[in-house]
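J.: Could you look at this predicted model? Sequence included:
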Amino acid sequence: MALFFFLIFGFCIGPGLLESSPKVRLVRGPHRCEGRVEVERNGEWGTVCDDGWNMEDVEVVCRELGCGEAKGTPSGNLYKPLADEKQKIFIQDVNCNGTEDKLIDCDQVEDVYQCSHSEDSGAICEIPETVRLVGGPGSCKGRLEVKHQDQWGTVCKAGWNLSAAKVVCRQLGCGKATLTKKCCNKDTQGQGLIWLSNVSCSGREGNLQYCLSGLEGNNNCTHDEDTWVECEDPFKLRLVNGDTRCSGRLEVLHKGIWGSVCDDGWATEEEQVVCRQLGCGKPAFVPAKARRKFVPGDGRIWLDDVHCQGQEQSLEQCQHRSWGYHDCNHKEDVVVFCLESSPKVRLVGGPHRCEGRVEVERNGEWGTVCDDGWNMKDVEVVCRELDCGAAKGTPSGNLYKPLADEKQKIFIQEVNCRGTEDKLIKCDQLEDVYDCSHSEDAGAICESEYGRAQGLYANCP
């Protein structure tokens, strides 16, 4: 029988073999290696006063937590919610030389009287990369690989389930786990080592290393059984403080918090992707003076050094530094202006923005389209208006859940496009529909970067 034990990448230990749990933790940050510093004493957790707090102290915290390189000494007040007034401040004047294994080994003053929680210390450490998804459309969909003994290897699908996928998605900072697909296409299989099999997670773990599993040497798997994981795209965008939703300071949503993007390396290619992802047409040329009128952000700066080719369907597919790592201030926040207002058509309920039930906008209200007369020429126009590539199909809108609400209106029917129009509103059509129901809602499938990538593993069981 295969041996099962807890895997901590780089070496294997069981909970009973740990000398002790760390006496320090980072809370309220985007991941376990960043946040407000707290230390434990007699089973109670308290904060650390930032008097004397510096990078040498953070180096020790990062080492004790098994995180990577020390990256910063932010104020602990960046991490919300703030510490409760009743929570104690345990230490101040921490003085590490940077070589200690634990924060408790550093010189420090206990029993703090002249500090308040406005002076709580924070720490930013690099996230050690031990899990990744490769071969998919972006960093949140792909073949699962884990790092052990400084080598990357795959994970066998034996025993794999959605609970384990939830842990991977959480660890990577992606969205919720969707149904796991088992990679079987030759183009998406791994090579080399198969590190894990029979992974068993409850779904509540913060890291795959805390799940029960079997190590390399204890499985009979082949790369036909490599595990494929899909998480929701975490890159939600918005433009704020502009005249329309298609202009303003760019913000991205990560870990439930909106933050800005630094303009280092930012150019037309990146703006093309943002405008496309938001369904806002093409970038508009706006002088630097007009861009400077926007009020800088005051919260997190999530992304820096973003580099796109210009053809990507989502900013998630562009290269960028790790979440939260930057050398910027808010005077460098990206501002984007898109040439057109938002399209008068959208596709909803599908797996991506280029597939779904067709809806059109009229006077600020969205309604559906009756499928009487609906054909591929009509879909060609929808795909062109949404900048979604070639038309691929005319499915029933009822394929996309949840279905349209009974109170939602059906705005048009008998759409008759030549296929050359740039907007659906320019096609012949009948308004004020009386003889259609939502069982006849029209749908559309357009090509997209996501859709092309899906073709690599569309035949997986």
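T.: In hand now; what should we look at?

J.: CA atoms for contacts and neighbours, from now on please.
T.: OK.

J.: and E56, which of the three is it?
T.: Following DSSP: H, G, I helix; E, B strand; the rest coil, we place E56 in the helix state.

J.: Chain neighbours aside, what residue packs nearest to it?
T.: G98 (4.3 Å; C-alpha to C-alpha, 6 or more residues apart in numbering).

J.: Hmm, the one you found is touching V61, no?
T.: No: at 9.3 Å, G98 and V61 do not qualify as touching, with contact defined as C-alpha atoms under 8 Å.

J.: higher neighbour count, the two?
T.: V61 (29 against 18; other C-alpha atoms under 10 Å).

J.: Now do the same for that one: helix, strand or coil?
T.: Relying on three-state DSSP, one would call V61 helix.

J.: picking that back up, for the residue nearest to E56, give its distance to C67.
T.: Noted for G98: a distance of 14 Å to C67, by C-alpha to C-alpha, to the nearest Å.

J.: ditto for E225
T.: Distance from E225 to C67, by C-alpha to C-alpha: 31 Å.

J.: Repeat that for D233.
T.: Distance, D233 to C67, by C-alpha to C-alpha: 25 Å.

J.: go on, E269?
T.: Distance from E269 to C67, counting by C-alpha to C-alpha: 34 Å.

J.: what about the two, which has more around it?
T.: Ranked by neighbour count (other C-alpha under 10 Å), E269 and C67 place C67 first, with 19 against 15.

J.: Helix, strand or coil: sort out that one for me.
T.: Under three-state DSSP, C67 falls in the coil class.

J.: cool, and L430?
T.: strand.

J.: Verify the contact between A444 and E359 for me.
T.: No: under the criterion of C-alpha under 8 Å, A444 makes no contact with E359, lying 10.2 Å away.

J.: so what sits against both of those two?
T.: Common contacts of A444 and E359 (C-alpha atoms under 8 Å, 6 or more residues apart in numbering): L347.

J.: For these two, work out which one has more neighbours and name it.
T.: The residue with more neighbours, out of A444 and E359, is A444; 28 against 25, by other C-alpha under 10 Å.

J.: so which strand or helix has that one?
T.: Element membership of A444, judged by DSSP states H and E, is strand 443-446.

J.: Ok, K71 next?
T.: Per DSSP H and E: strand 70-72 holds K71.

J.: Contacts made by that strand with the rest, please.
T.: Counting by C-alpha under 8 Å, 6+ apart, M55, V58, E59, C62, A123, I124, C125, E126 sit against strand 70-72.

J.: okay, those residues in a markdown table with distance to T180 and neighbour count next?
T.: Shown next, in a markdown table, are the contacts of strand 70-72 (distance: C-alpha to C-alpha, whole Å; neighbours: other C-alpha atoms under 10 Å):
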| residue | distance to T180 | neighbour count |
| --- | --- | --- |
| M55 | 41 | 17 |
| V58 | 38 | 25 |
| E59 | 37 | 28 |
| C62 | 33 | 27 |
| A123 | 35 | 28 |
| I124 | 32 | 29 |
| C125 | 31 | 26 |
| E126 | 28 | 18 |
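
J.: Please compare the first structure with the one that follows:
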Amino acid sequence: MSKSVRLLNGSSLCSGRLEVKSDQTWSSVCEADFDQQDAEVVCRELGCGPPSVLQGALYGEGEAPMWTKEFQCGGHESALLDCRSSDSDRNTCSSGRAAGLTCSDPVRLVGGASRCAGRLEMKLGEWTPVDGYRWTLETAAVICEHLNCGSAVSVGKRKEASRRSVWSIESDCIQSGSLLRECATPDHGDSILNLACSVPNCRWRC
């Protein structure tokens, strides 16, 4: 958990209005001073997947003062405050322009006919499959929605020849709206989850 950046008013730790902490004070960041490479650093620092949405005022305006310098990240830094910043201070930021950011959760479906079908894997350190026991269409629907893949169509499990490292995910935890990583515990199993989503449209990332 980062102690120097946070995302507020979003649906999870991985989305919200960006605030940065320096000298014990939290500050909002102006959209004009924050770009895609900066967003990649923030998402990585928070342990989230890559940025999917970067837009000002998406998560409202905060009470916090505005950060006065422009971030100049290369995209490879491990923390936002490790990035270079501009020498000059910015005095004003247009109303409604506090930087809002949505990072993706590090999950993917692999080995299927499209990006919306296949073996579910989650990355917490490295990509690891998810245990296939106790999954329902209701639980899978959360994953499909998260991946922008419509609704869940089918849930199945594949038996492995031997036990291997897997993530065990608590379905009640996911359906309560918690972040996926908060619902996952490392385990060993021989059943790997496969699921398929409906993919209602292909306007984004098909």
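T.: Ah, there it is. A quick note: this is a predicted structure, and the numbers were derived from the prediction, not measured.

J.: What segments of the stretch 1-150 of structure 1 are strands?
T.: Assigned strands in the stretch 1-150 of structure 1, in chain order: 5-8, 11-12, 24-28, 34-41, 44-48, 70-72, 89-95, 107-110, 122-125, 131-134, 141-148 (criterion: DSSP state E, counting those that start in this stretch).

J.: among the ones you listed, which is the most enclosed?
T.: Each of these was scored by mean neighbour count; the highest is strand 122-125, a mean of 28, by mean count of other C-alpha atoms under 10 Å.

J.: for it, packing partners?
T.: In this structure, strand 122-125 of structure 1 packs against strand 34-41, helix 55-64, strand 70-72, with contacts taken as 3 or more C-alpha pairs under 8 Å, 6 or more residues apart in numbering; DSSP states H and E.

J.: Count the residues that sit near the closest residue in space to T136 of structure 2 that isn't next to it in sequence.
T.: Among residues not flanking T136 of structure 2 along the chain, V155 sits closest, at 6.7 Å (C-alpha to C-alpha, 6+ apart). V155 of structure 2 is flanked by 20 other residues according to other C-alpha under 10 Å.

J.: ok, V155 of structure 2 to S171 of structure 2 distance?
T.: 13 Å.

J.: ok so, going back, please identify which of the strands of the stretch 1-150 of structure 1 is closest to F337 of structure 1.
T.: strand 141-148 (29.9 Å; C-alpha to C-alpha).

J.: mind listing the helices for structure 1?
T.: Taking DSSP state H as the test, the helices found in structure 1 are 55-64, 162-172, 268-277, 288-291, 376-385, 449-454.

J.: hmm, back to that, now do the same for the residue nearest to T136 of structure 2: its match in structure 1.
T.: Using TM-score structural alignment, the partner of V155 of structure 2 in structure 1 is K181.

J.: Could you double-check that that match lies in contact with C231?
T.: No: using C-alpha under 8 Å, K181 of structure 1 is not in contact with C231, being 10.9 Å away.

J.: In contact with V199 of structure 1, which residues?
T.: A158, G159, W160, A164, C211, L212, S213, G214 are the contacts of V199 of structure 1 under C-alpha under 8 Å, 6+ apart.

J.: and if you look at L58 of structure 2?
T.: L58 of structure 2 touches G16, R17, A99, G100, L101, counting by C-alpha under 8 Å, 6+ apart.

J.: likewise F71 of structure 2?
T.: By C-alpha under 8 Å, 6+ apart, F71 of structure 2 lies in contact with D33, F34, D38, C83, R84, S85, S86.

J.: Show me how to select, in PyMOL, the buried members of those.
T.: Of those, the buried ones can be selected in PyMOL as follows, counting by 16 or more other C-alpha atoms under 10 Å:
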select buried, resi 33+34+38+83+85
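
J.: Check the contacts of F71 of structure 2 against M66 of structure 2 and report the nearest one.
T.: Nearest member of the contacts of F71 of structure 2 to M66 of structure 2, counting by C-alpha to C-alpha, is D33, at 10.7 Å.

J.: Which residue comes closest to the closest one once chain neighbours are left out?
T.: E70 (4.3 Å).

J.: Trace the one you found over to structure 1, please.
T.: When structure 1 is aligned by TM-score structural alignment, E70 of structure 2 is paired with V94.

J.: For that match, give its distance to G76 of structure 1.
T.: 15 Å.

J.: Then V229 of structure 1?
T.: To G76 of structure 1, V229 of structure 1 is 34 Å away according to C-alpha to C-alpha.

J.: before we move on, back to that, any residues in contact with both of V155 and S171 of structure 2?
T.: In contact with both V155 of structure 2 and S171: W135, using C-alpha under 8 Å, 6+ apart.

J.: Cross-check the contact I'm expecting between E34 of structure 1 and I124.
T.: Yes: using C-alpha under 8 Å, E34 of structure 1 is in contact with I124, at 4.4 Å.

J.: got a list of what T102 of structure 2 touches?
T.: Applying C-alpha under 8 Å, 6+ apart, the residues contacting T102 of structure 2 are C14, S15, G16, P51, S52, V53, L54.

J.: if I look at the first one, how far off is S52 of structure 2?
T.: What that stands for is C14 of structure 2. Look at C14 of structure 2 and S52 of structure 2: by C-alpha to C-alpha, they are 10 Å apart.

J.: What residues of the top strand by length along structure 2 count as buried?
T.: Longest strand in structure 2 by number of residues (criterion: DSSP state E): strand 152-169. Neighbour counts over strand 152-169 of structure 2 (16+ other C-alpha under 10 Å) mark A152, V155, G156, K157, R164, V166, W167, S168, I169 as buried.

J.: Leaving out chain neighbours, which residue sits closest to the fourth one?
T.: Once its chain neighbours are removed from consideration, K157 of structure 2 has its nearest residue in L193; the separation is 4.6 Å (C-alpha to C-alpha, 6+ apart).

J.: Thanks again, I'm all set now.
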